[in-house]
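A.B. asks: Below is the sequence, then the predicted model.
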Amino acid sequence: QAVSCGDDLVTLLSDRGAVFCVDSTHTPFTPSDVCFCCFSTPKALCNIQVSQVACGSQHSVALTKDGQVYTWGQDSRGQLGLGKVKTDANSPQHLRSLSAIPLVQVAAGGEQSFALSVSGGVFGWGRNDRGQLGLGDTTGKKKQNTYIHVHVLKIIHISCGKDHTAVLTKDGAVFTFGSGQYGQLGHNSFRDELRPRLVAELWGAKVTKIACGRYSTVLKQLHRDISPVQLPVCDGSEVKENGL
């Protein structure tokens, strides 16, 4: 049903809601070698149906079908949302502070994580040194009590790069924030944005999908595709790895 990859971790989600993980640093493989004998299911998720998985550089986030969030992996920047200092987790940890909030999506970037509620509320935690949490500052957050405001628009999707973030609203508008080092924010500059900023060149367009690579952002507009070259973003020539 879905696959998500970090720097060393590959996570698969089956159509029955089962999660399978493999750490390529311990179990190296090439695409032709992939088989389910290489993968293992985290014990904490063995009897739980999962609807979404997302991987950051060294951590993973899962959303269950009943709206609960689990995180595991490296927690050097608070990306697991456990509220502790540098407490890595080898097994999925339940984020109980989000239990009462009806959630529809989780997303993960380099060392940041997000959860999206049914009402369009966005909760972010983890690394924030480039403003990738969109809070107007560069202070990291170790808990999920940070709420991101994008005017009065309802957010329906979140995508994360290594240290930048893009959100899509119900009306088809796109806001980006975080690192602009390679032009990945689409604002005709290489500046960082600490708060969500509307991509003005898309004004009036109806964007239906967004996806962030490591240092890039790709959009799909209703009835036609938009390539990064059509927007004032990096064409990839300045980046050794485009993350797509």
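C.D. replies: Arrived safely. Here the structure is a predicted model, which means the values were calculated and not measured.
A.B. asks: From here on, just use CA atoms for contacts and neighbour counts.
C.D. replies: Will do.
A.B. asks: State the distance from residue 198 to residue 120.
C.D. replies: 17 Å (Cα to Cα, to the nearest Å).
A.B. asks: Next: residue 205.
C.D. replies: Here residue 205 is placed at a distance of 20 Å from residue 120 (Cα to Cα).
A.B. asks: Which one's more surrounded, those two?
C.D. replies: residue 120 (21 against 14; other Cα atoms under 10 Å).
A.B. asks: Nearest residue to residue 157 in space, please, no chain neighbours.
C.D. replies: Excluding the flanking residues, the one nearest residue 157 by Cα to Cα, 6 or more residues apart in numbering is residue 168, at 5.2 Å.
A.B. asks: Output the contacting helices and strands for the helix or strand hosting the one you found.
C.D. replies: Counting by DSSP states H and E, the element that carries residue 168 is strand 164-169. Contacts defined by 3 or more Cα pairs under 8 Å, 6 or more residues apart in numbering; DSSP states H and E place strand 164-169 against strand 155-160, strand 174-178, strand 207-212.
A.B. asks: tell me the angle the last one makes with strand 164-169.
C.D. replies: In this case it means strand 207-212. 160 degrees (axes from the mean of the first three to the mean of the last three Cα atoms, to 10 degrees).
A.B. asks: Show me where this protein has its helices.
C.D. replies: In the chain, no helices are found when defined by DSSP state H.
A.B. asks: Enumerate every residue touching residue 95.
C.D. replies: The contact partners of residue 95, by Cα atoms under 8 Å, 6 or more residues apart in numbering, come to 68, 69, 70, 71, 81, 82.
A.B. asks: Need those residues in JSON lines (columns: neighbour count and distance to residue 127).
C.D. replies: Output for the contacts of residue 95, formatted as JSON lines (neighbours: other Cα atoms under 10 Å; distance: Cα to Cα, whole Å):
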{"residue": "68", "neighbour count": "21", "distance to residue 127": "22"}
{"residue": "69", "neighbour count": "25", "distance to residue 127": "18"}
{"residue": "70", "neighbour count": "22", "distance to residue 127": "18"}
{"residue": "71", "neighbour count": "26", "distance to residue 127": "15"}
{"residue": "81", "neighbour count": "26", "distance to residue 127": "11"}
{"residue": "82", "neighbour count": "24", "distance to residue 127": "13"}
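A.B. asks: I'd like these as a markdown table, with distance to residue 219 appended.
C.D. replies: Output for these, formatted as a markdown table (distance: Cα to Cα, whole Å):
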| residue | distance to residue 219 |
| --- | --- |
| 68 | 29 |
| 69 | 27 |
| 70 | 28 |
| 71 | 28 |
| 81 | 29 |
| 82 | 32 |
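A.B. asks: putting a second one here so we can go through both:
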Amino acid sequence: MASKTDRSSPNIWISGFNPFNLDGSGALTEINLNDTLKPKPSLSVIKPCQIEITSTHALVASGCNLYSHSAITGCQNETSFTSAIVQLSASTWHCLVLLENGDLFKYDINEHRSSRLDFLTVENAPELTDRERITHIACGDRVSVAITSGRTVFNIPNKTFTFPRHVRIVKLAVGLEHCLLLTGNGDVYSWGGGLRGQLGNGEITPHQEQPQLIAALAGVKIVDIAAGGWHSGAVSAFGDLYCWGWNSKGQLGHADGRQLKGRVFSLPQLVAFPSGDGEEELCLERVYCGMGHTVVVDSKGVIYFAGNDLDARLDYTKVQRNPSLTGFRRFETGLDGDVKLNLKCGANSIIITRE
């Protein structure tokens, strides 16, 4: 159970794999980033900050500074950039860092080395580069993607696809090797690796080079998407949840006869949330995906998860070789109910921050 704390401090709460505290069981734990990272006085972590947790590291972006903490060695590194960090996305091996001035860097997590990615000047005429800026970034272990203000998709560094002028890109999400994109009118596109059905196109395919509309969701206005590992999720404007891909840990959340461990669903499946007598049907607003778990938040701010029980999975007195596949369960935080929480999933973590 989490504890109450000073709301002005840059604190986070982590459930599951916690690179700052490997002695814990995986229960939700409060972390003060300044106490944990111990940055130089001139480089203190301030709110708001961004955090990514991989299978081995925690990466925290605050202002112009990027902090890397290794769970394996306990070593910490600080890297400063010339402009504030506005977006951060991490895989096991590297992360993408987008700066306020428009520059994009690739940071090698193990070598602690950053390099500027300048593919826009290669792909575009020099006179156009000042007008076209990167607006979205995301990376997985086998894919790194950037989208520009000109609606162009780069599978970095290659220019892959340009959406028509009328399309407004709202969100980009990636798993280990596949990508999802959400547009302003609620359409969802997918591309990348699809051997576990994670593209949602009804096919098992090694690779799909360009974004293609997920036809099974056509006519359903989608308001949020997520990708993690080899599965995907989407929330509709009506508050429904659709999941597809590899159900290796029950992360697709089906609580009926379809809930078969290891089964692949290559088309989006509507997820049923059982309700008791007299209870209102859940109206979901957000979805998040990790390697083997899916997290959703409803309109009242209540959190539910399916797949790996991250607390029990990391507590060797409770761990089960074959997890029970019980659909979505409520996730209790113990935090003040009057404060809006921001969530994110790491590969084997749930990360919570306060607004």
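C.D. replies: The structure has been received and is ready for your questions. Please read these numbers as outputs of a predicted model, since none were measured by experiment.
A.B. asks: where does the TM-score land?
C.D. replies: Scored against TM-score structural alignment, normalised by the length of the first structure, the superposed chains reach a TM-score of 0.74; 205 aligned residues with a Cα RMSD of 2.7 Å.
A.B. asks: re earlier: for residue 90 of the first structure, state which of the contacts of residue 95 of the first structure is nearest.
C.D. replies: Of all the contacts of residue 95 of the first structure, residue 71 has the smallest distance to residue 90 of the first structure: 9.6 Å, by Cα to Cα.
A.B. asks: ok, back up a step: ok, now which ones touch the residue nearest to residue 157 of the first structure?
C.D. replies: By Cα under 8 Å, 6+ apart, residue 168 of the first structure lies in contact with 155, 156, 157, 158, 174, 175, 207, 208, 209, 210.
A.B. asks: mapped onto the second structure, which of these hold?
C.D. replies: Mapping the contacts of residue 168 of the first structure onto the second structure (both residues aligned by TM-score structural alignment, their matches' Cα atoms under 8 Å) leaves 155, 156, 157, 158, 174, 175 still in contact.
A.B. asks: Give me the distance between the aligned partner of the last one in the second structure and residue 351 of the second structure.
C.D. replies: Going back to what we said before, that points to residue 175 of the first structure. Mapped onto the second structure by TM-score structural alignment, residue 175 of the first structure lines up with residue 304. To residue 351 of the second structure, residue 304 of the second structure is 14 Å away according to Cα to Cα.
A.B. asks: More neighbours: which of these two?
C.D. replies: Using other Cα under 10 Å, the more surrounded residue of residue 304 of the second structure and residue 351 is residue 351, with 22 against 18.
A.B. asks: re earlier: which pair in the kept ones among the contacts of residue 168 of the first structure has the greatest spatial separation?
C.D. replies: Pairwise distances across these peak at 11.7 Å for 156 and 175 (criterion: Cα to Cα).
A.B. asks: what do those two both touch?
C.D. replies: In contact with both residue 156 of the first structure and residue 175: 167, 168, using Cα under 8 Å, 6+ apart.
A.B. asks: ok, residue 225 of the first structure - contacts?
C.D. replies: With Cα under 8 Å, 6+ apart, residue 225 of the first structure has these contacts: residue 219.
A.B. asks: aligned partner of it in the second structure?
C.D. replies: So, by TM-score structural alignment, residue 225 of the first structure is left unmatched.
A.B. asks: wait, residue 299 of the second structure sits on residue 240?
C.D. replies: No. With contact defined as Cα atoms under 8 Å, residue 299 of the second structure does not count as touching residue 240 (11.5 Å).
A.B. asks: Enumerate every residue touching the residue lying closest to residue 213 of the second structure once chain neighbours are set aside.
C.D. replies: Distances taken as Cα to Cα, 6+ apart place residue 189 nearest to residue 213 of the second structure, at 4.3 Å, with adjacent residues excluded. Listed by Cα under 8 Å, 6+ apart, the contact set of residue 189 of the second structure reads 180, 181, 182, 211, 212, 213, 214.
A.B. asks: and what of residue 150 of the first structure?
C.D. replies: Contacts of residue 150 of the first structure (Cα under 8 Å, 6+ apart): residue 196.
A.B. asks: if we can go back for a sec, just the closest of the contacts of residue 189 of the second structure to residue 31 of the second structure, please.
C.D. replies: For the contacts of residue 189 of the second structure, the nearest to residue 31 of the second structure is residue 180 (31.1 Å; Cα to Cα).
A.B. asks: and the aligned partner of that closest one in the first structure, how many neighbours?
C.D. replies: Aligned by TM-score structural alignment, residue 180 of the second structure pairs with residue 61 of the first structure. Residues within reach of residue 61 of the first structure, counting by other Cα under 10 Å, total 25.
A.B. asks: you'd agree residue 61 of the first structure is up against residue 105?
C.D. replies: No. Counting by Cα under 8 Å, residue 61 of the first structure does not reach residue 105; the two are 10.2 Å apart.
A.B. asks: okay, and the common contacts of residue 299 and residue 240 of the second structure?
C.D. replies: 283, 284.
A.B. asks: Have a look at those two and say which one is more surrounded.
C.D. replies: Just comparing residue 299 of the second structure and residue 240: by other Cα under 10 Å the higher neighbour count belongs to residue 240, 20 against 12.
A.B. asks: Identify the residues contacting the more buried one.
C.D. replies: With contacts defined as Cα under 8 Å, 6+ apart, the neighbours of residue 240 of the second structure are 270, 271, 283, 284.
A.B. asks: ok, these in the first structure, which still hold?
C.D. replies: Listed in the original numbering, those still in contact in the first structure are 271, 283, 284 (both residues aligned by TM-score structural alignment, their matches' Cα under 8 Å).
A.B. asks: how about the residues you listed in TSV, adding distance to residue 324 of the second structure and neighbour count?
C.D. replies: Shown next, in TSV, are these (distance: Cα to Cα, whole Å; neighbours: other Cα atoms under 10 Å):
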residue	distance to residue 324 of the second structure	neighbour count
271	17	18
283	25	18
284	24	23
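A.B. asks: My read is that residue 220 of the first structure contacts residue 205, right?
C.D. replies: No. If you go by Cα under 8 Å, residue 220 of the first structure and residue 205 don't touch, sitting 10.1 Å apart.
A.B. asks: any idea how far residue 226 of the first structure is from the closest residue to residue 14 of the first structure other than its chain neighbours?
C.D. replies: Once flanking residues are discounted, residue 14 of the first structure sits nearest to residue 1: 5.1 Å by Cα to Cα, 6+ apart. As judged by Cα to Cα, residue 1 of the first structure and residue 226 of the first structure stand 26 Å apart.
A.B. asks: which of those two has more neighbours?
C.D. replies: residue 226 (14 against 11).
A.B. asks: Could you measure from that one over to residue 201 of the first structure?
C.D. replies: Here residue 226 of the first structure is placed at a distance of 11 Å from residue 201 of the first structure (Cα to Cα).
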